[in-house]
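J.: The sequence and its predicted three-dimensional model are supplied below.
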Amino acid sequence: MSDRSTTQADDESDEVQYNPNSGRYDIYECSVSDCDNVVLVVGSDDPPMSCHNKPMERVTELDMSVKSPDVRQVLLQAFGLPKAGLDICLCVIGEGPLSASEVADQLGFDRSTVTRYLNTLVELGLLRRSELNREGGGVVNVYHSVDLEQMRRETLIGFYVWAGEAAALIEDANLTKQDYLRENPDNELPGVFWDSFRDE
């Protein structure tokens, strides 16, 4: 089997379909035919809300398959952190509190790179920073993991913001495609459509 065939088989084995019986999450949609409202629910068995004064209906079938996500890849995409940023975050969570120099020594990274990522992780709410008095005088910044429940909330809401932006981008692309086909009923959609939309 060629490398290309092997890669394609691996990609297909990584694909997943929405399974409403898994209990991991649920997708609901508005029961009104001309309404596009769709919501994702994690950690609840009850319909999250109503739409048009009617309970939203649980989606039970979806033909499309998607590539199964990897937790590192999700964090890379959602929070814009390269692998080095994740390594630094996991180092502090596992070994902290640590100073930037201690993290750099443990991971073999440049101290300025570590400091930059630590500051980003603090801004994202994934780590916290405090000052520690040195025995010989002076203070040094050290980094700690945040409260587990706080991290859960921050990462989940942060991901929802990213997913919302991604969903809005897909919706904009679909509406642009509809407009093009409406204005050019005799033409096929050009192969470069998605590239031109991305450039816009």
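T.: Yep, it's here. Numbering: from 1, shown residues only.
J.: From now on I want contacts and neighbour counts done on CA atoms only, so please keep to that.
T.: Noted.
J.: Which strand or helix spans the residue positioned nearest the centre of the chain?
T.: Nearest to the geometric centre of the chain sits A78, at 3.4 Å (Cα atoms, centre = their mean). Here A78 is covered by helix 71-79, with elements defined by DSSP states H and E.
J.: so how far is that helix from its chain's centroid?
T.: Here the centre of helix 71-79 is set off from its chain's centre by 5 Å, with Cα atoms, centre = their mean, to the nearest Å.
J.: same for the helix or strand following that helix, what does it pack against?
T.: Counting by DSSP H and E, the next helix or strand C-terminal to helix 71-79 is helix 83-95. Helices and strands touching helix 83-95, by 3 or more Cα pairs under 8 Å, 6 or more residues apart in numbering; DSSP states H and E, are helix 71-79, helix 100-107, helix 111-124, strand 139-145.
J.: Using the three-state scheme, assign E171.
T.: Put simply, E171 is helix when judged by DSSP: H, G, I helix; E, B strand; the rest coil.
J.: let's bring in a second model and compare:
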Amino acid sequence: MTPPADETRLFECVTCGGVGIGDNRPTCCGEPMAATETGDTAVSEPSLETLLKTVFDMSGTELDICLCVMEGGELTVAALAEQIGYDRSVVARHLNHLAAFGVVEKRRRIRPEGGHVYVYTPQPPEVVRERLREEFLSWVRLATAQLDDLQREKVEAIADAKTDERQWTVFQEQ
């Protein structure tokens, strides 16, 4: 089954095995990459919650906090904690994680009565989408490297085997 031309697809370089993701045909090693077929697969479509948890290590609580900032505009940790009923330390930790992703902006504001407070404002939806997309692609690159390392470790273990003893044991839950 071939996806529509404007749909994001996967591509693979036939020379080096590099992987590309996009809506047009990328090149690698001086040649156009080959589109991969993704018809029947053992992998199920992830939910948004699964995607955010797996790729971004974002919990349900953090998603709640993110959505509240997106809807509420500029908020402090104290105001957000009171609004959603979470402990301030939990809210602060999650807001700092979201700021590191670039999903919310963290700014220090000097208070008229002295001291300072951090305020968090949402980024525009298109910025959030792009930041999450960039982080996802980084995650894919790192995950692909892990798979390559796994394959390399197995090949090296086979090559280093000096006896006929079994090198791996398959463990199954009883």
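T.: In hand now; what should we look at? All values derive from a computational prediction rather than experimental measurement.
J.: Any idea what the TM-score is?
T.: Remark: TM-score between the superposed chains equals 0.81 [TM-score structural alignment, normalised by the length of the second structure]; 168 aligned residues with a Cα RMSD of 2.6 Å.
J.: circling back: what span of the second structure lines up against the helix holding A78 of the first structure?
T.: Counting by TM-score structural alignment, helix 71-79 of the first structure falls onto residues 48-56 of the second structure.
J.: Mean deviation, that stretch versus the first structure?
T.: Once fitted to the first structure, stretch 48-56 of the second structure is off its aligned match by 1.7 Å on average (mean Cα distance after the TM-score superposition for the first structure).
J.: buried sites along that stretch?
T.: Neighbour counts over stretch 48-56 of the second structure (16 or more other Cα atoms under 10 Å) mark L52, V55, F56 as buried.
J.: G85 of the second structure -> the first structure?
T.: That one, G85 of the second structure, aligns with G108 by TM-score structural alignment.
J.: What count of nearby residues applies to that match?
T.: Look at G108 of the first structure: counted by other Cα atoms under 10 Å, it has 11 neighbours.
J.: isn't G73 of the second structure right next to T121, touching?
T.: Yes. With contacts counted by Cα atoms under 8 Å, G73 of the second structure reaches T121, the gap being 5.5 Å.
J.: picking that back up, including distance to T155 of the first structure, could the helices and strands packed on helix 83-95 of the first structure go into a markdown table?
T.: Below are those laid out as a markdown table (distance: least, Cα to Cα, whole Å):
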| stretch | distance to T155 of the first structure |
| --- | --- |
| helix 71-79 | 9 |
| helix 100-107 | 22 |
| helix 111-124 | 9 |
| strand 139-145 | 13 |
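J.: roughly how far apart are the residue mapped onto L127 of the first structure from the second structure and E130 of the second structure?
T.: Mapped onto the second structure by TM-score structural alignment, L127 of the first structure lines up with V104. Distance from V104 of the second structure to E130 of the second structure, counting by Cα to Cα, to the nearest Å: 13 Å.
J.: These two: who's more crowded?
T.: Legend: neighbour count by other Cα under 10 Å for V104 of the second structure and E130, higher for V104 (25 against 13).
J.: Find the residue closest to that one in space, skipping its chain neighbours.
T.: P122 (4.5 Å; Cα to Cα, 6 or more residues apart in numbering).
J.: In this structure that neighbour contacts M70, no?
T.: Yes. Using Cα under 8 Å, P122 of the second structure is in contact with M70, at 5.1 Å.
J.: Neighbour count: these two, which is higher?
T.: The neighbour count for P122 of the second structure versus M70, taken as other Cα under 10 Å, is higher for P122 (24 against 19).
J.: Next up, the contacts around that one.
T.: With contacts taken as Cα atoms under 8 Å, 6 or more residues apart in numbering, P122 of the second structure has the following neighbours: V69, M70, G73, E74, V103, V104, E105.
J.: Buried members of those into ChimeraX, please.
T.: Here is the ChimeraX command that selects the buried residues among the contacts of P122 of the second structure (16+ other Cα under 10 Å):
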select :69,70,74,103,104,105
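J.: T27 of the second structure: which of the contacts of P122 of the second structure is nearest?
T.: Nearest to T27 of the second structure among the contacts of P122 of the second structure is V103, at 30.8 Å by Cα to Cα.
J.: For the closest one, which non-adjacent residue is closest in space?
T.: Using Cα to Cα, 6+ apart and skipping the chain neighbours, the partner closest in space to V103 of the second structure is V128 (5.1 Å).
J.: Give the aligned equivalent of the one you found in the first structure.
T.: Match for V128 of the second structure (TM-score structural alignment): M151.
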